[in-house]
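Trainee: My questions are about this predicted structure, shown below with the sequence.
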Amino acid sequence: MNGRRVWVRLTRSFAPLLLASLLIASCSSVPQTDRIRFGAIGDSITASTDRFGLPTHWTWVATAATGDVTDVGGYRHYGDTTADILRHVTPLPEAQVVVVMAGTNDAPVDDRPDPRTLTNITAIFEKTGVPRRILSAVAPRNDDRAAETLQLNADLRQLARRSGWRWVDPWTEVRTADGRWRPHTSVDGIHPTPASGRIAGDVLRAAIVKTATGG
């Protein structure tokens, strides 16, 4: 009888510890839902493969999707115009934030950016179904469309302001005043080096976090 009483006392004394252990185990098995989930839409600057299907090493997405920020997909394809992207983009129900970087492949109209680019970008955002939106500046270029790219970015910035989206220019550190790449920041005059892609990724990652958290 005495042994049974001792056992009851021990059981009661360890019960709180046992309950605490069970609670800890239960909490550790809960899926982590505090990660920031973003989608990315764009052309070759955003795509992970080139026109031959080989991996690119310049995409900013890899740098943005680090730590507590994760990439949940989106349409990104080498050489696509905004009209091409609009045809292929699909909803991104898992994304909290969506980033669009597009327009550099759209043909100019009378030496100015095609006005349909802005309409297409608005429609692209709508098709994703993601309410928190980031519009990114397009990258510099070293050909005869450098000045046009500067104008396109000015138009995109105004579109973002009118629409209530976050505007981000992740290329300021690698762009010259006339819209070209700074020396040694591009692999071919169009696409960034891996280092330039990481610079853009860091800027966009910060913007994604701010947008997701209401900053």
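Mentor: Structure received.
Trainee: Going by C-alpha atoms from here, please, whenever you check contacts or count neighbours.
Mentor: Will do.
Trainee: Please work out which residues outside the longest strand along the chain touch it.
Mentor: If you go by DSSP state E, the chain has its longest strand at strand 36-42. Residues outside strand 36-42 that contact it (C-alpha atoms under 8 Å, 6 or more residues apart in numbering): 46, 61, 68-77, 80, 85, 89, 92, 94-102, 208-209, 212.
Trainee: alright, now check it against this:
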Amino acid sequence: MRRVLASVGLLLMAAATAGCAATAGPTASATVEPGASVSPAPRSVFVVGDSNSTGFRGTFATGQQSGDAWASRLPAGAFAPVEGWAVDGATTGAMRAGVEALDPHVDQLIVMAGTNDLATGVATDIVRANLAAIAAHVDAPEVLVLAIAPFDALAAEATALNAELRAEATARGWDFFDPWTGSRTAEGTWVPASTVDGVHATREGYAAAGDAVAAHLGAP
């Protein structure tokens, strides 16, 4: 009888052990601790502009590679890739043609345009129409229009154009930001130490503008 009871006990223990193994779930995956922050994926960016977006280096790619373009200051952890179309001397018409030859699909479009239109007498309504066409072609849910940099020879006209650019952005639901406040005097001209020729910034001026844009877009 004792042998029978012992055998029954062993069987019950085995069954209980098997039942526990059967009900055990899979190994838990790693979880984020409460309160821990999760960094969002970097946003892709497409920049459109002229020499003040190339860093006065000819093309956007050259300015990015040299680190002179203001967009080179956008931190990769928050913005990647950062691409664009910008050429020294480009008007908004040239920018429009350059962008329309491409097929950008990005999270953020950033446009700084109009200095060379002022210099060549292009009407403001044409500048606004070209900006609208650029934004319509680039597949981007967010559009940021940047104020043009100071222009010593046409300071009043540059100030007026920036007001028009702000109005265009507001009317279309775009963002508008002036990254040049630290380089612009109350009269709309360059702070002397911030420019090399009354049109273009120093390397430090471009860096400051890029940092300002990054901060405006919420980069850490």
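Mentor: Cool, got the structure. Keep in mind it's a predicted model, so treat the numbers as computed, not measured.
Trainee: quick one on the thing from earlier: for the contacts of strand 36-42 of structure 1, which PyMOL command selects only the ones that are buried?
Mentor: Selection of buried members from these for PyMOL, criterion 16 or more other C-alpha atoms under 10 Å:
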select buried, resi 46+61+69+70+71+72+73+74+75+76+77+80+85+89+92+95+96+97+98+99+100+101+102+208+209+212
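Trainee: Do I have it right that residue 46 of structure 1 meets residue 63?
Mentor: No - using C-alpha atoms under 8 Å, residue 46 of structure 1 is not in contact with residue 63, being 11.3 Å away.
Trainee: matching residues in structure 2 for stretch 179-190 of structure 1?
Mentor: Stretch 179-190 of structure 1 corresponds to residues 188-199 in structure 2, going by TM-score structural alignment.
Trainee: since we're on residue 169 of structure 1, how many residues are nearby?
Mentor: 17 (other C-alpha atoms under 10 Å).
Trainee: make that residue 43 of structure 1, sorry
Mentor: So residue 43 of structure 1, with other C-alpha under 10 Å, has 26 neighbours.
Trainee: give me every residue that touches residue 74 of structure 2.
Mentor: 210-211, 213-214, 219.
Trainee: For the residue mapped onto it from structure 1, give its distance to residue 159 of structure 1.
Mentor: For residue 74 of structure 2, the aligned position in structure 1 is residue 64, judged by TM-score structural alignment. Per C-alpha to C-alpha, to the nearest Å, residue 64 of structure 1 is found 24 Å from residue 159 of structure 1.
Trainee: Counterpart of residue 46 of structure 2 over in structure 1?
Mentor: Match for residue 46 of structure 2 (TM-score structural alignment): residue 39.
Trainee: any idea how far the residue nearest to the spatial centre of structure 2 is from residue 140 of structure 2?
Mentor: Nearest residue to the geometric centre of structure 2 (C-alpha atoms, centre = their mean): residue 45, 4.6 Å. For residue 45 of structure 2, the distance to residue 140 of structure 2 equals 9 Å [C-alpha to C-alpha].
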